[in-house]
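Student: my questions are about this predicted structure, shown below with the sequence.
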Amino acid sequence: MLTYFARRMLEMIPVLLAISLLVFGFIKLLPGDPARIYAGDDASREAVAAARAHLGLNDPLPQQYLHWLAGAFKGDLGTTYRTQQPVSRVISAAFMPTLWLALAGFIWSVLLGLLIGVISALKRGKWQDWALMSMAVGGISMPTFWLGLLLIQFVAMPFGIFSVSGFNQPADIILPALTLGASVAAVMARFTRSAFLEVAQEDYVRTARSKGLRNRLVTWKHVMRNALIPVITMLGLQFGFLLGGSIIVESVFSWPGLGWLLIESIKTQDQPVIQALVMLFVFEFILINLLVDLLYAVVNPAIRLR
C-alpha cells in the first residue's frame, strides 16, 4: 500500500503543474488592474506604476508564472493585494472555519443518508420507501442558497438562537451545516439504496440465504459490507463537494471560510489569493480521491492496490 501511495503522490505532481498553468492563464484574463488594487484607489499614476514594477507585472507572463511556481514550492504564495499580508496566512485563518463546517455537514448528512438509504432498500416498494425517496428527491432539487435563506427566515430570525452572519459561537455552525449537508444527505440516501439493492441480488447473497442464515446476518455481513465499496467512492466525492461547494453557503451566512474568502477576492480582483485558493481546492479533490482508493483495501481486504 505504501508503494501505491508513493506512486500516486508522484503522479499528482504533473497534474497539479498543468492545472496551475491553466489557472494562472485564466486569472490573467480577468479584467482590471492588480497594480491599482495594490496601490489603492486614490494612488497616483506614479504609485500605480511603482506597484506594477514591485509586483512584477511588467515581466513576461512565462516569467511571472515561473516566479509564482518557484515561490509556491517554497511555501510562499505571494502577498494579497488588498491587505499586503502573506497569502498563506490569510488562507490559514480561513481554512479551519471551512473545515469545521464541512465536517459538521458531512457527519450528519452521511449518517442520515446511509440510514435512509438502508431503510428504503429494506422497505422496497412500500410506503416508507416512497416517502423517504420523495424526501431525497426534494433534497437534491432544492437550491442550496434557497434552503439557507429559508432557515434564516423561519428558524434563525424568529427564535434568535442562531446568528445569521459570521461564526461567533459554536451554535452558529448548525444552520450552515444543515444547509451544506442537505443535498449530500439526499444523494447518499439514493446512492446507498441503489448499491444495497444491487448487492442484495447477487448470487452469493441468495446462497447465504438458502443456507438458512438469519436475515439480519446476511444483511449486515454480506450485503452491507460489499455495498459500502461504491458508497465510499461517493463519500469521498461528496466530501470534496462540501469543501468546494461551501462557497455558496459561506456567502449566505457570511461564514469566514475559504468560500467566503474566494468570493471577496474575486470581487476585489485579488489574483494571488484566487490562484492559491483554486489550487488548494484542486489539491483537496485529488487527495480525497487517493484516500478513497486506500479505504477500499480497509473495507474489503480482498482488494489489492498496485
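Tutor: All right, it came through fine. Being a predicted model, the structure only gives us computed values, none of them experimental. Residues are numbered from 1 along each chain as shown.

Student: use CA for all of it now, contacts and neighbours both
Tutor: OK.

Student: against which helices or strands is the longest helix belonging to the chain packed?
Tutor: If you go by DSSP state H, the chain has its longest helix at helix 87-122. The contact analysis (3 or more C-alpha pairs under 8 Å, 6 or more residues apart in numbering; DSSP states H and E) places helix 87-122 against helix 127-141, helix 174-200, helix 224-252, helix 258-267, helix 271-299.

Student: what residues sit buried inside that helix?
Tutor: 87-88, 90-91, 94-95, 97-99, 101-106, 108-110, 112-122 (16 or more other C-alpha atoms under 10 Å).

Student: then stretch 279-297?
Tutor: 279, 281-290, 292-296.

Student: so Val252 is in contact with Phe145, correct?
Tutor: Yes - if you go by C-alpha atoms under 8 Å, Val252 and Phe145 touch, sitting 6.6 Å apart.

Student: circling back to that earlier point, what angle separates the longest helix of the chain from helix 127-141?
Tutor: Computed by axes from the mean of the first three to the mean of the last three C-alpha atoms, to 10 degrees, the angle separating helix 87-122 from helix 127-141 equals 160 degrees.

Student: helix 87-122 vs helix 258-267, what angle?
Tutor: Using the same axes, to 10 degrees: helix 87-122 against helix 258-267 is 130 degrees.

Student: the structure to be compared is supplied as follows:
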Amino acid sequence: MVALVLRIVFRSLVTLFLLTACVFFALHLTGDPARIMLGDGADATALAAFRAQWGLDKPLWEQFLVYLQKFITLDMGRSYLTGLPVKEVFLNAFWPTLDLMIPTAIVTLLFGIPAGVLAALHRNTNLDKGLMFISVFGYAVPNFFMGVLLLLIFSIWLGWLPSYGNTTGWHYIMPIITMATSEAAIFSRYARSAMIEAMRLPCVKAAQMRGLPRRRIIWLHALPNAMLSILTIMGFFLGTLVAGAVITENVFSWPGVGKLLVQSVANRDIPVVQLIVLATGASLILANLAMDLLALIVNPRLRKSNN
C-alpha cells in the first residue's frame, strides 16, 4: 500500500516537472520578451537593460534552472507590465475566481449527479430521454454562446440581472448558470452510465433476489458502486471548470484569473502567463492525485490488484 502511494505521488511530481519545463520553454520560444515588451522601435541599449533587469541575458537553460529554484521557493518573479510580484498579481485575481468556482461546483454536483442517477433508474422512459436531451443540449452549447445568450435575455431585454462585475449576489447568477450547464451535462451522462453498470453488478442482483426494498438496494448497493466510477472524472472536472472560467470571466467582465490570463497574453506579460498556466496544471495534477488516493481508500480491490 505504501509503495503504491509513493508510486502515485512520484508520478505526479514527474508530471509537474514536465509541465513546468514545457510551459517555460514554450513561452520563451515564442519570441524575445524584451523586443515584445519594448517594441521594434527600441534601441539596443534599452533592450540590453531590459534583458539584464529580468535575467534574460543568460542562456535559456540557466534561466530555467533559476526559474526552477524560484518555483520551489514559490518566488515567481515580477510582472513585466506592472513590476509587482507575480504571486501578488495572481492572488488578487484568484479569490474572485474561487468565489465563482465553489458555487458553480456545488450547483454542478447537485444537479448533474442526481439527474444522471434518475435517468438510469428510469431507463428508456420519457424521463430518461428528456434528461439526456437536456444534457446533450447543455454540453453542446459553448460557454461563450450561453453567456452571451443569458446577457441578451436577462440583462438587455428584461433588465433583471447585472451584466458585469461581482459586487452583489445577483452578479453570480448568470456566470454560474453558464459554467454549470455544460459541467452538469457531463456529470449527468457519466452518472447515468455508471448507475446502469452498477445495477448489473452481482451484489445488486443478489440483493434483488433476497427481496430487499428497491430504495435500500439503490442507496446501499448500487449508488456507492456508481460513485466509485464518478470519482474518476472528478479530477478532470476541475480542469474543465478552470477552462470554462477563462471564457465566462471575459464574457461577464469577472475580475478573476481567466480575465487576467487573457490580458496578460495580450500584453505579453510572460511571468504572469507562466504562473497562471502552471497553477492551472498543478491544480489538475493535485486533483487527480487526490482522486487516485481517495479511490484507493474507498475501493479495496484497487489495492489488491496493485500488490
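Tutor: Looks like it came in fine. Model, not experiment: these values are computed from the prediction.

Student: TM-score for this pair?
Tutor: For this chain pair, the superposition-based TM-score is 0.91 by TM-score structural alignment, normalised by the length of the first structure; 305 aligned residues with a C-alpha RMSD of 2.3 Å.

Student: just the helices and strands packed on helix 87-122 of the first structure: most buried one?
Tutor: Mean neighbour count (mean count of other C-alpha atoms under 10 Å) peaks for helix 174-200 among those, with a mean of 24.

Student: mean shift of it relative to the second structure?
Tutor: In this overlay with the second structure, the average offset of helix 174-200 of the first structure from its partner residues is 0.8 Å by mean C-alpha distance after the TM-score superposition for the first structure.

Student: packing partners for that helix?
Tutor: helix 87-122, helix 127-141, helix 144-151, helix 224-252.

Student: quick one: contacts for the closest residue to Met135 of the first structure other than its chain neighbours?
Tutor: Counting by C-alpha to C-alpha, 6 or more residues apart in numbering, Met135 of the first structure lies nearest to Ala186, which is 7.5 Å off, once chain neighbours are set aside. The neighbours of Ala186 of the first structure, taking C-alpha atoms under 8 Å, 6 or more residues apart in numbering as the test, are Ser109, Gly113, Met135, Ala136, Val137, Gly138, Gly139, Ile140.

Student: and for Leu151 of the first structure?
Tutor: Counting by C-alpha under 8 Å, 6+ apart, Leu151 of the first structure has contacts Leu175.

Student: before we move on, what about the one 5 residues further on?
Tutor: Ala156 of the first structure makes contact with Phe162, Ser163, Val164 under the criterion C-alpha under 8 Å, 6+ apart.

Student: nearest to Phe196 of the first structure among these?
Tutor: Phe196 of the first structure has its nearest neighbour among the contacts of Ala156 of the first structure in Phe162, at 37.5 Å by C-alpha to C-alpha.

Student: how near is that closest one to Arg214 of the first structure?
Tutor: Going from Phe162 of the first structure to Arg214 of the first structure by C-alpha to C-alpha, to the nearest Å gives 47 Å.

Student: kindly report the same for Tyr65 of the first structure.
Tutor: Separation of Tyr65 of the first structure from Arg214 of the first structure (C-alpha to C-alpha) stands at 63 Å.

Student: so between the two, which is more surrounded?
Tutor: Tyr65 (16 against 10; other C-alpha atoms under 10 Å).

Student: returning to that earlier point: now the contacts of Ala186 of the first structure in JSON lines, with distance to Trp127 of the first structure?
Tutor: Putting those into JSON lines (distance: C-alpha to C-alpha, whole Å) gives the following:
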{"residue": "Ser109", "distance to Trp127 of the first structure": "23"}
{"residue": "Gly113", "distance to Trp127 of the first structure": "18"}
{"residue": "Met135", "distance to Trp127 of the first structure": "12"}
{"residue": "Ala136", "distance to Trp127 of the first structure": "14"}
{"residue": "Val137", "distance to Trp127 of the first structure": "15"}
{"residue": "Gly138", "distance to Trp127 of the first structure": "16"}
{"residue": "Gly139", "distance to Trp127 of the first structure": "18"}
{"residue": "Ile140", "distance to Trp127 of the first structure": "20"}
